[in-house]
Structures are given as C-alpha cells and as structure tokens.
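# Got a predicted structure plus its sequence, pasted below:
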Amino acid sequence: MSDLIAQHADVDAADNEWLHLLVGDWQVVSDLAFADLVLWLPTREGGFVAIAQARPSTGATVHYDDIVGSMAPEGQRPQLEAALREVRAQRSREPRWFGAYAVREEAVPVVHEGRAIAVLARQTNLGSGRTPSRLELNYVEAADDIMGMIARGEYPSANGATGPRRGAPRVGDGLIRLNSEGEVLYASPNALSCFHRLGVIGPLVGQSLVEVTSGLVEHQSTVDESLPLVVMGRAAWRTDIEARGVSLSLRALPLTDQGQRIGAVLLCRDVTELRRRERELMTKDATIREIHHRVKNNLATVAALLRLQARRMDAPEARAALEEATRRVATISLVHDFLSQTLEEQVELDSMLKRALRMTADVASTRTVVRTVQEGSFGMIPAEDATPLALVLTELVTNAVEHGFPDGRESGTIRIVVERDGSQMRVVVADDGVGLGEADIAELGRQSRSGLGNQIVRTLVTNELGGSIDWRARAGGGTEVEIQVKLRDGTHRG
C-alpha cells in the first residue's frame, strides 16, 4: 500500500498514516455493511487507483479477483470525483451490473483534518434478493453510522487502542448496539448467548450494560480499569470480563456525529477456552524456565564438588582429569543458564560463546596469555544444538591452549572463523602455536586411540550435530580444526 501511494500520488506523512489506520480497522465496516470496500486514491494524472480492498465475511463478495493496483473504470470515475469534490457521500440511483448480479454502489470521501484525501467505495452484492432480517438491518445501520464518521473525519479513532486491545472479536461473534447513555438498543443472538454464559438472565435490550456487567464482576477478581469505558461505548478499546469461570472479550466502537457521542457498537466473543489455553502455556513456560534454572544450579553443584575433589588429589593426572570434568560441567551449566533466560526455539549464541571461550582460555593457560578472536557470527541456533556446539568449541579451545602453547610462549592467538549458509555451518578453530606433526594428525583421525577430549569432540560433532571434523596443520605454523555441521530446522532428527 505504501508503495502504491508513493508511486501514484504525493501524500504527506500524516495523511498516509490516516489511510493506514483506516485500512487497519475497516474489516469490521465491511462485515457490518455486507459490502466490499475499495479505497481509491486520486493520482497525479487525474484518475483513481485502488490501494486497498476488503471483502465481507458476512455476505457475498463483488470482486472475486484482487483489484488492488488497478485504475478506476470510466463509468465509476464521475461518482468518485463528485465525492472527492463535494466532500459528501454519493450513492448511485440505479445498481450497476457485474455480469449476472447487480451491485449497489456508494462513494464516501475519506476526510482527514477537514480535507478529502481519498474515496472509499462501498459495493453491495444484491444477488441474494431476500428480505433482510432484524440482525442485518442493525448491522447496516451501524455501518451507515461509521461510514458517516469516515466522511466527517471521525473514523478511525486517532486515539484508539493498538496491539492486543484492537482487533478481535469480529462482527459475527456477537454485536450490541448502545445509545448515547450506554443502554442496549439491540443485541444479536450470539451476543445474548455470550452474556447468558456470564450469568445474565433475560433480555439485554433496554438495560444499562455497565450496570449489568458491574453486577457480574466478582469482588476478588482483577478488573481492567478500562472496562466501564468499553461497556458504555465511550472508548475505542478492547477489554475482557471474567465471571463464573467464563471469559468474555469486549470491543467498543464509539459512534459520533460532529464530535457528539450518539451511541456505540459493541462486539463480544466468548474466549473462555482461549484464555484457559493461554494460562496453560504460561504455566508450562514457567515450569520449563524453572527446570532449566534447577538444572543449571545442579550442574554448578556438581562442578563445585568435582573442584573440591580435585584439590584433594595428590596424583597430577587425576587432578587434571577432574579439572577437565569440572570445566565441561561448567560449560553445560553456562548453556543452561543462557537457555533459562529465554524460551525461544532459536537462541542467539554469540554472546554466550564469547563468555565461555574467554573463560576457557583463561583457565587452560597458565603462563601464556592467549586471546580468542571470532570472525563471523553464529546467528540464531536451535536450542537443542546449543549445548553440543558450545561443548565442542570449548574442548577445541582448551586443547589448543594446552597443546599449542607450552610454557615459554609469552602470548598466542586462537582464531574462530564462522561461515553460515542457512542451516549449513562451517567453523574453523585455528591457533598459531607449535602445531602438530603428521603422526599426531594421523593419531587424531583414529578415534579409539586419540585423547578423551578429542573423542568427546568427534562424538558430539558426528552424532549430535550430524557433521564432520578435520584436523590439519595451519599454514604459517599452528593447527586448524574444521567443523562442518547441519543445524536442526526445529524438528527432532530421528
């Protein structure tokens, strides 16, 4: 829509925003009117271009094909021009025929700050040919009131709600018409059913809706402060009312004439099951978050116990083995700490890995100052791939520090290069240390005879990440380890 406006007309930012507000909230008008709505914008060349279109969900449509981007036909242009020039609605005296069915047309100027900036065409399919019911008559009367507001620049409401307070419920869910005092003029059968579930006995017509709802609200329950304004039709907001285990969503559309309130349209929907599922999801999310937090705490306890045990060991090899186990457990704990802060299926891993790798390099190096440098970004990683990937990288950095930089080197660098194309990821861990000989590289290729750390790395890469790993000598000295993995796409690999 923005592209069409910029292509065909010179519209300032305020008018552009007003047209977007109208299109964002006009489906309710189309449903009430049982009519297609087409927003026609005057072009620089003097014609009209369709920049938006809405079809009714309550009746037959006129345009089975999308007409957005097309120019207004010659036969319709005089009506659109008159509505724009005179700044008042223009209704055709005779219906226009679209193939086998007749269409009643009305052109309503879209007014903003006293100026007509576009024309809204209301096209009703007359093919049904049946006598309208009381419900349909009330729908159309409400639509007429809103179309009049559009022609006066009073709809949509510039101060209306956004986000979750706008939108659902829809016209077919339940409709109530109120007068200026908040008394019910008409309630559709679906609306009556909604309030009967709340505990209302008898008809609603003639009653003050705010008095009816105030008697339903339980004293101990939390009440939205906007509820009185919505049920009286004074605010274009949406709110919920809960009573006797039933949740009702209410949305008000105030009706005005020259700034004076003349009534309101209230839409309602029974959302009891929806709210129950939302509460279940919130409970499950909190449970998962708590599980991650407890796992992290338990792993931290295990790491602390291993650290204490390592300090009591006299044998250097046993102490080193326990310290390595402590580091691995601490890495898993760090990942769980990161996962406990989010419940998304995809997690951003760069910040956590930088922290883990920096800690690994600092712990593994005794006298040599080793810095880690990362090139590229891991991006969003599936949560179930985060733990094995973090363990693999910390193991590789630890091995590079321990074996690549023996005592006597003052400093060294470990470079981690990340290349990613969708789910395919290539990671190279390279150090500028003493390097590996051909015999050492051959030894690493035999999993059964390589060290425990390398066995862990190979197992995680091949089994958990479904990838491959390769050790080789680095040009210019040092060692390179290349990992190629295919990340999960959100589904579990069988």
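Yep, it's here. Numbers count the residues shown, from 1 in each chain.
# all contacts plus neighbour counts: C-alpha atoms, from now on.
Fine.
# residues touching the nearest residue to T342 once chain neighbours are set aside, list them.
Distance criterion C-alpha to C-alpha, 6 or more residues apart in numbering; nearest residue to T342, sequence neighbours excluded, is R289 at 7.8 Å. Contacts for R289 were tallied using C-alpha atoms under 8 Å, 6 or more residues apart in numbering; they are 340-343.
# same question, V212
V200.
# Second structure follows, compare the two:
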Amino acid sequence: MATLAEIASLRTNLSESSVGHLHRLVASWSLLADLSFSDMLLFVPARESSSAGHTDFVVLGQVRPNNRATMLNDDLVGTTQRSTRWPLVTEALDSGTLSIGTVEIDGIDEPLPNWAIPIQHDGAFIAVLVRIQGPLRGPASAYETVYLETFGRLCEMVTEGTFPYRESDVAGPGFPRVGDGIILIDRRGLIEFATPNATNALHRLGLYASTEGRSLKELGLHVRELERAREFGIPRREDVARGSEVAIDFLCLPILNTAEVTGVVVLMRDVSELKRLDRQITSKDAAIREVHHRVKNNLQTISSLLRLQSRRSEEPAVSMALLEAERRIRSIAVVHEALAKEPGDVVEFSEIVNSLLVMVEESVLASHPVDFLVDGELGSLPTDIATPLAIVIAEVLMNAVEHAFTEFTNDDVGMVSLTLRHEGGHAVAEVRDNGKGLSAKFSLEVPTSLGLSIVRDLVRNQLRGTIEMISESPEAGGGTLVRIRVPLGSGALR
C-alpha cells in the first residue's frame, strides 16, 4: 500500500514541508478521533480537477476511534472524492473556517454529523480534516462533554496551524490514550475536570482530596513537566512515581489560542506494571552480565595458571602444549568478556575480533615483524556461533604466525590478513598470509598438529560449516589461504 508521502507526491501539489506537517498530524490524530468519538479522514485537493471543472480531493489518511464503533467500514485512503459529495470540505478550504453539517455515507440510512476543519500550515490552508460522528449512546455524559469541548479547542489549533505540535508526536504506541484518564487544567493551572480513570490514578499516587478548582501542586503532587507545558506551550511528558510500586505516566498537552496557553490536557496512564517488568528485565540483565563476568574471570585465572605452569616446565614440548591450551581458553574468555558488556543471545563479533588480534599480536615470538590487517565484519552473531568461531580464527591466525614465515629473514615483513563477510546465508572468514605456503604432502584430513585438528572438528562438527586450506599461486601473492564458511540459518548448529 502506498504511503501518505507517495500518494501526496503522485497526486497532489503539496510541498515537502506541507507533507511533513500532515505526517505529524496523522501521527497524533488518534487523540482527536478518541476525543470526538468519530472517524477522521484527511482530504487534500487533487492535482487534476474533474471534467466538470470541480476540485476533486484525494484521501491521504483515515483513522477510526478506539472508543466507538466506526461509521466507515471501507478503507478510503488513496481514493478520489468528488467535491459535489463533500461540499463542506470545499467550503472549509475556501473560507479557512470550520464548516459543520451532515453527510450521507453508503450503507447508513440517516445522514451523519460532519465537520470539515481546515488545516493551516505556513500561512496557507493545505488540507481539510473531516470528522464523521456516529450517534452517542443517549445524552452526553459529563466526561463525554469535556472530551467534545476539548476536541473543539484542538480543532481551533489545527486551523491556526499550532496542532500538530512541531516538537513531538503525542499519540501512538506507548503513549497514554484518552481512555486511560484525562485531567483538564485551566489557564490558571487549576483542575477543571478529571475522568474517573484519572481520579483512580491520582488515588494510586496517594491523593484522595477533591481535585476540582485546585492545582496538583496544592494537592501535594509536583509535576515539573506540567509547569513547563504551561510556561512554554509545548507538549511534555513525565513519569511520576510513588515509591517503587506505583508509576503514572503524565502526558501534558497545552491548548493554545493565538499562541497563548489557555489550558492543558493531561493524559494519564498507570505504568506501574510496565515499570515493574522493566526492573525485572534490568535485574535479569545485570545477573546475566555478572555470570559472564565471573566466567571470564575464572577462565582468565585458569589461563594464568597454565601460563605459570608452562614457564616452570623443563620440557619444551610440555611448555608449548600448555601455552596453546592457555591461548584457547583466552579465546573463549574473549567471548564472555563481550557478553559481560552486553548480555544476550547475540554478540558483536567485531569486538571479539579486535581482542583476538591483540592476543595473537602479544603471542608473536618471531624475530621478524608481522603485520595484521582486518577487512569487513560479520556484525552480530549468535553466541553459539561466535564462541567456536572465535577459537577457530584464533587458531588459524596463530598457525599462520608460527608456521608461515619460518624461511623469512630479519628484514622480511610477514603479512596476515583476516577478511570477514556474509555470503549467501553464510558467515565467511578468510585468513591469508604471504609466507611459504603449504607443503606438497599437506592434507587437512591428516592434520599435523592438535590446533588444526581442533579447527577442523569445530568447523565441521559443531558449526556444520566447511574449511579449506590451499597454497596461493605466486601471481596471487603466494602464501596460504584458509577459507571458513559457516551457515547462519536456524538449525545450522548441532
């Protein structure tokens, strides 16, 4: 389905600024629909007129009320509407004033109350907000009367160009809604009216005194953002808490008349349960972070013990085996260090790669320099992939450093590059060096070291991927290329 901006671009003469204004209106107009118990349509003059010379209109938006049944079962967005069927729309657009009457709707026997509210932006009337109201259930109650009066005041702001607010949206997912509770504040800051739900919310905050004719501050409740909304004429929002168990979301919407604040509509929503869940999630994240931190510390302790033991060993082979074991444990610790910073089921692999390179560089014992280069990234990976892949990459990098440059002199510079990318649903890691290449008898099926055995088994058995090791031709720079491909789809791991 085409968006508001796409329809406006193809079928109207609206400027980019005007389209942005209507976008802000549509983002917040569920508030208007609920206050008026009405369906709302957004009419804009079409670029081309009808053959009879009348101005046609394009419907750019439609919203239904949450607190009443809709009068419009059809989706009218994108349709062309004749001005002869909607005379009030033409009248409102030409006069720049509210037009009130009735309109006939297909499938409904009686004409329905109809308002046409001209929308002003940058000194010009660019569109019309159409209200179609269904019948109220009997005489309007006290709170319904307040809703309708508040809707009328907001319509005046629409015509003046001060609603929607330039600063922010005021309706939509996560915002308090009309049915959650409303307090109407007058120009003096005193409470004119509070709905039953709003009164219940105040009770939750410990306020049981009569509210009418008194300010929230006088009642013992200081809502800083309410004062800012009154002072600066901009919408403000604040969570007001009572201890750790109660939290009420206050959305303060100033009502303006020729740029003067004449009152504030306060929408209230009890968010105590949401805050409690947020605290639980925060506590859980902290606990998971602490677990990863302790695992990392324990692995580092084991690593340190192995390193100390390797230094005490008088057997070079034993010392080397202990150092290799120590390095593998550090590779696992690197993943837990990343998870300790940001717990979850995925981890940013670039952070792990950076730590692995530091570890490998610190382990270089060659008499000649070795430069490392990283190109590309894998983004966020599931931890079940990141941990074994980190061990594999560390092993391959160390293997290149230890075996590729044995024929280099002190003046030669070794180069090891790591290339990371996504390719056809796989994570691909390639390690290249400019060393001597593989021997003619080399076979990965019969590895000559424990490290390569670990790499092969992790890639094939745990990651369900593939690994190949080949000698590059002199034309390609020589050396060895190790290519690892790991599937990322669900069910790829074992």
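In hand now; what should we look at? Remember, it's a predicted structure, so these values are computed and weren't measured experimentally.
# Got a TM-score for the pair?
TM-score for the superposed pair, counting by TM-score structural alignment, normalised by the length of the first structure: 0.86. Supporting figures: 478 aligned residues with a C-alpha RMSD of 3.1 Å.
# What separation is there between the residue nearest to T342 of the first structure and L227 of the first structure?
Look at R289 of the first structure and L227 of the first structure: by C-alpha to C-alpha, to the nearest Å, they are 33 Å apart.
# just N399 of the first structure next, same as before
Counting by C-alpha to C-alpha, the separation of N399 of the first structure from L227 of the first structure is 63 Å.
# now do R244 of the first structure
Here R244 of the first structure is placed at a distance of 17 Å from L227 of the first structure (C-alpha to C-alpha).
# who's more crowded, these two?
A count of neighbours by other C-alpha atoms under 10 Å puts L227 above the other of R244 of the first structure and L227, at 21 against 11.
# Quick check: next helix or strand after whichever helix or strand S17 of the second structure is part of?
S17 of the second structure is located in helix 16-28, with elements delineated by DSSP states H and E. Where DSSP H and E defines the elements, the next helix or strand beyond helix 16-28 of the second structure is helix 30-36.
# What is the corresponding segment of the first structure for that following helix?
Mapping helix 30-36 of the second structure onto the first structure (TM-score structural alignment) gives residues 27-33.
# The matching stretch: average distance to aligned residues in the second structure?
Once superposed with the second structure, the aligned residues differ from stretch 27-33 of the first structure by a mean of 0.8 Å; criterion: mean C-alpha distance after the TM-score superposition for the first structure.
# distance between that stretch and the chain's centre?
26 Å (C-alpha atoms, centre = their mean, to the nearest Å).
# Just the buried ones out of the contacts of R289 of the first structure, please.
Neighbour counting with 16 or more other C-alpha atoms under 10 Å marks 340, 342 as buried within the contacts of R289 of the first structure.
# From the contacts of R289 of the first structure, pick the one nearest L391 of the first structure.
Distance to L391 of the first structure across these (C-alpha to C-alpha) is lowest for S340, with 17.6 Å.
# Tell me the residue in the second structure aligned with the closest one.
Per TM-score structural alignment, S340 of the first structure is aligned with A340.
# hey, where'd the strands end up in the stretch 151-300 of the second structure?
Remark: strands assigned in the stretch 151-300 of the second structure by DSSP state E, counting those that start in this stretch are 182-186, 191-194, 236-242, 246-257, 260-270.
# Mean distance between stretch 324-336 of the first structure and the second structure after superposition?
Looks like 2.4 Å for stretch 324-336 of the first structure (mean C-alpha distance after the TM-score superposition for the first structure).
# what comes into contact with that stretch?
With contact meaning C-alpha under 8 Å, 6+ apart, stretch 324-336 of the first structure is reached by 292-293, 295-297, 299-300, 302-304, 306-307, 352, 356, 360, 386-387, 390-391, 394.
# Return the subset of those lying in helices.
Using DSSP state H, 292-293, 295-297, 299-300, 302-304, 306-307, 352, 356, 360, 386-387, 390-391, 394 are the members of the contacts of stretch 324-336 of the first structure that sit in helices.
# of those residues, buried ones?
Here, 16+ other C-alpha under 10 Å leaves 292-293, 295-296, 299-300, 302-303, 306-307, 356, 360, 386-387, 390-391, 394 buried among these.
# ok, so what distance separates the alignment partner in the first structure of R11 of the second structure from A50 of the first structure?
Matched to the first structure by TM-score structural alignment, R11 of the second structure sits across from H8. Distance, H8 of the first structure to A50 of the first structure, using C-alpha to C-alpha: 10 Å.
# who has more neighbours, those two?
Neighbours were counted for H8 of the first structure and for A50 using other C-alpha under 10 Å; A50 has more, 23 against 18.
# quick one: the helices in the first structure?
Per DSSP H, the first structure carries helices over the ranges 2-8, 13-24, 27-33, 77-86, 134-152, 189-198, 209-214, 227-231, 272-311, 316-339, 350-364, 383-404, 438-445, 452-459.
# between those, which one is nearest to W40 of the first structure?
When those are compared by C-alpha to C-alpha, helix 77-86 sits nearest W40 of the first structure, at 8.1 Å.
# what helices or strands is that closest one leaning on?
Judged by 3 or more C-alpha pairs under 8 Å, 6 or more residues apart in numbering; DSSP states H and E, helix 77-86 of the first structure is in contact with strand 90-91, strand 101-112, strand 115-125.
# Could you list the buried residues of the second one?
Spelled out, it's strand 101-112 of the first structure. 102-112.
# From these, pick the one nearest R134 of the first structure.
Once C-alpha to C-alpha is applied, the member of the buried residues of strand 101-112 of the first structure that ends up nearest R134 of the first structure is R104, at 20.3 Å.
# and that closest one, how far is that from S450 of the first structure?
83 Å.
# Next: T283 of the first structure.
As judged by C-alpha to C-alpha, T283 of the first structure and S450 of the first structure stand 46 Å apart.
# what about the two, which has more around it?
Between T283 of the first structure and S450, counted using other C-alpha under 10 Å, the more crowded position is S450 (15 against 12).
# How about the contacts made by the closest residue to the more buried one other than its chain neighbours?
Sequence neighbours aside, L444 is the residue nearest to S450 of the first structure in space, at 5.3 Å (criterion: C-alpha to C-alpha, 6+ apart). Shown in contact with L444 of the first structure (C-alpha under 8 Å, 6+ apart): 450, 454, 471.
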